[in-house]
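> structural data only, the sequence is not supplied:
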């Protein structure tokens, strides 16, 4: 998908250009950054002042040529913060409603969607009897059964509490990695969601794209820390599950060495995605001894970015991965840190929460 937008209203101007390939492209930004405006323009619900939208070789919007394909002909599925299920229909009937909008001759197997989202036990139930997470799964299934060529998800988990969010995230991971091969635009202001789900990350700030690229690259960029928030910044790396110990800790292999972490629910031999928070990473010039922290990795200082306050973001080369550490200016001076310095990154096993481990 190729998108270019320029639109002004109420003193706000959106001016951006992006592409979205396979997998999940996440739009992240604080409230008012322009995320929902982008989604509305892509869906056809907003006619921008200037814009171009192309997907699979077809032009759906081109203001210069007067092209504006209406929403119902764009073949986009949509899932919003509110599930918007029909209260007078049960789950099966809500799902069947989605099939009405599938193009003739194009069909998404109903049984596959039901199995993918674990909806079999819910088919005869009314929406009023469902939890928030269950409602969102039904809404997602209805959207998939319309056989969309792209899925638009606008803050789909924002109304859910932590437990319900953790309930639905694995289903979204299965959708990302499953056989449907859908292109998904995912809007959120929750960093934990995008680090679990996204392949590509687009950071919006005041109507403009501050940076975009593969999730791992953007999350490991010290320049992105102010946009993500200093308490939310952290690297995303992949690991292989090696073993599970009887004491609840699991051993994982990353490119820089071995890690010990709790709460890993993946099978031995599988690969998982870890989010390691910058504020949880300590740096040492010598390998520490006598610490309770189990994870110590040899790393090389790649860059040091100083903010406006006392904090400094340090990018660390850890094997083929990049970690981030957030320390103070004083610590940089005391440790004599500089680009190319060989140090050790240290963090406790319990700092990587189970919800920060994705499939």
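Everything's here; your move. Here the structure is a predicted model, which is why all the values come from computation and not from measurement. Residues are numbered from 1 along each chain as shown.
> contacts and neighbour counts: CA atoms only from here.
Noted.
> helix/strand/coil for residue 26?
Using DSSP: H, G, I helix; E, B strand; the rest coil, the structure places residue 26 in strand.
> so it is in contact with residue 196, correct?
No: using C-alpha atoms under 8 Å as the test, residue 26 is too far from residue 196 to be in contact (10.7 Å).
> find the nearest non-adjacent residue to residue 258, please.
residue 252 (5.7 Å; C-alpha to C-alpha, 6 or more residues apart in numbering).
> roughly how far apart are the one you found and residue 271?
9 Å (C-alpha to C-alpha, to the nearest Å).
> what's the answer for residue 356, then?
14 Å.
> which ones are touching the residue nearest to residue 258?
239-243, 258-261 (C-alpha atoms under 8 Å, 6 or more residues apart in numbering).
> and what of residue 345?
Contact analysis of residue 345 by C-alpha under 8 Å, 6+ apart lists 281-284, 296-299.
> ditto for residue 8
14, 49.
> got another one to weigh against that:
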């Protein structure tokens, strides 16, 4: 478990952050300048907070009150940056082995386990110059893991990759989050990556923690739209593959006792799939529509309405235990009489539903 409570000033910028992160992926999300990279640097020991405490399990990395400030090499924290930073004159194998040597610790993940986890067996004899961007980042992650860290931080590792390379590496990052057995801080300003990889979410805004907690709970807070951005506001739904509609290249997903139809997903029946639905893509009706092109019509109940000062209002809907967010005009909310407790139907176009990571 990582415990962070820090107060740090750099010039005119101030960072005040307090949160906890357990095993698996915790996303640090925020707009440019929110303080994400500064937070990573403070945890890694690259910059010193003015005050606070950072602990990793029972080891204290920094405690201003007790004069503790472990040097970088003793923190057992590995960082993967936007660029892979591999040694160009060394093969992939030797880059990986350097990670083991640099960590100077026995135990941890074995070489073969890390290579298998990241799918880089065929790359071992190549030099970095012969790797794609996604391949190079996988090697950089492998090198970090072989150093035997107790915490892995990834600072926007996909930001320099194009869509194809991002799609290539995301499945490996999913496995890493599930199988690494250590806390992972995944820093990003791309919400689709966050939803694909993380179970916990910390939102930074102007150097402050605006929200922290389970991913679904944080994203369903309709008071955070101004921070996450109007274009990012939406919901996360946990579904399960119920079957395929092969004639139309669609996949049936169970959402409690209801179903969603989405563009085909290559997944086995019973596999759990996390979906992202933008608030702008959810319409609301008081009665179940007929003769409609929209494939997904879900029975729901209004739980909360947040009226903005402009044209928009956000409506939070309950679909069983899950929550779905809709953004409507304030005029629509008024004319439909949308208030907490009102039964409605949520309408979502199949082509608007996306899997985390930008996949449909």
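Looks like it arrived, so ask away. Predicted model only: the values in this text are computed from it and were never measured.
> TM-score for this pair?
Once superposed, the chains reach a TM-score of 0.97 (TM-score structural alignment, normalised by the length of the first structure), with 357 aligned residues with a C-alpha RMSD of 1.3 Å.
> compare residue 26 and residue 196 of the first structure (neighbour count), which wins?
Counted by other C-alpha atoms under 10 Å, residue 26 of the first structure and residue 196 do not tie: residue 26 has more neighbours, with 27 against 23.
> what number of residues lie near residue 96 of the first structure?
17.
> hmm, residue 142 and it touching each other?
Yes: checked against C-alpha under 8 Å, the pair residue 96 of the first structure and residue 142 is within contact range at 7.1 Å.
> in stretch 123-133 of the first structure, which residues are buried?
By 16 or more other C-alpha atoms under 10 Å, the buried positions in stretch 123-133 of the first structure come out as 126-127, 132-133.
> how close does residue 246 of the second structure get to residue 48 of the second structure?
For residue 246 of the second structure relative to residue 48 of the second structure (C-alpha to C-alpha), the value is 57 Å.
> more neighbours: those two, which one.
residue 48 (19 against 9).
> helix, strand or coil for that one?
coil.
> contacts only, for it.
Applying C-alpha under 8 Å, 6+ apart, the residues near residue 48 of the second structure are 8, 42.
> now do the one 3 residues further on
Taking C-alpha under 8 Å, 6+ apart, we find residue 51 of the second structure in contact with 6-8, 63-65.
> the residues you listed in strands, which ones?
Among the contacts of residue 51 of the second structure, DSSP state E puts 6-8, 63 in strands.
> scan these and report the most crowded one.
Counting neighbours by other C-alpha under 10 Å, residue 6 leads those with 23 neighbours.
> wait, it sits on residue 38?
No: Residue 6 of the second structure is beyond contact range of residue 38, at 11.1 Å (criterion: C-alpha under 8 Å).
> joint contacts of these two?
Residues touching both residue 6 of the second structure and residue 38 by C-alpha under 8 Å, 6+ apart: residue 15.
> quick one: the helices in the second structure, in order.
Under the criterion DSSP state H, the second structure contains helices at 36-44, 92-103, 111-118, 133-146, 163-179, 191-197, 215-219, 225-228, 330-336.
> how close does the last one sit to the first structure?
Taking mean C-alpha distance after the TM-score superposition for the first structure, the mean distance separating helix 330-336 of the second structure from the aligned residues in the first structure is 0.6 Å.
> got the buried residues for that helix?
Neighbour-count burial for helix 330-336 of the second structure, counted by 16+ other C-alpha under 10 Å, picks out 330, 333.
> so which other helices or strands are in contact with it?
strand 312-319 (3 or more C-alpha pairs under 8 Å, 6 or more residues apart in numbering; DSSP states H and E).
> which elements pack onto the strand it packs on?
Partner elements for strand 312-319 of the second structure (3+ C-alpha pairs under 8 Å, 6+ apart): strand 296-307, strand 322-329, helix 330-336.
> just the ones you listed: most buried one?
Highest mean neighbour count of these: strand 322-329, a mean of 22 (counted as mean count of other C-alpha atoms under 10 Å).
> and for residue 252 of the second structure, the neighbour number?
Neighbour tally, residue 252 of the second structure, other C-alpha under 10 Å: 20.
> wait, isn't it in contact with residue 259?
Yes: with contact defined as C-alpha under 8 Å, residue 252 of the second structure counts as touching residue 259 (6.5 Å).
> hey, what's in contact with both of these two?
Counting by C-alpha under 8 Å, 6+ apart, residue 252 of the second structure and residue 259 have no contacts in common.
> related to what we said a few turns ago, quick one: which of the helices and strands packed on strand 312-319 of the second structure is nearest residue 190 of the second structure?
strand 322-329 (19.0 Å; C-alpha to C-alpha).
> how far away is the residue nearest to residue 45 of the first structure when sequence neighbours are not counted from residue 147 of the first structure?
Leaving aside its sequence neighbours, residue 45 of the first structure sits nearest to residue 71 (C-alpha to C-alpha, 6+ apart; 6.6 Å). Plainly put, residue 71 of the first structure is 15 Å away from residue 147 of the first structure if you go by C-alpha to C-alpha.
> looking at those two, which has the bigger crowd around it?
More crowded of residue 71 of the first structure and residue 147, by other C-alpha under 10 Å: residue 147, with 24 against 16.
> surely residue 156 of the second structure touches residue 84?
No: using C-alpha under 8 Å, residue 156 of the second structure is not in contact with residue 84; the gap is 11.2 Å.
> and these two? Which one has more around it.
Between residue 156 of the second structure and residue 84, counted using other C-alpha under 10 Å, residue 156 has the larger neighbour count: 21 against 18.
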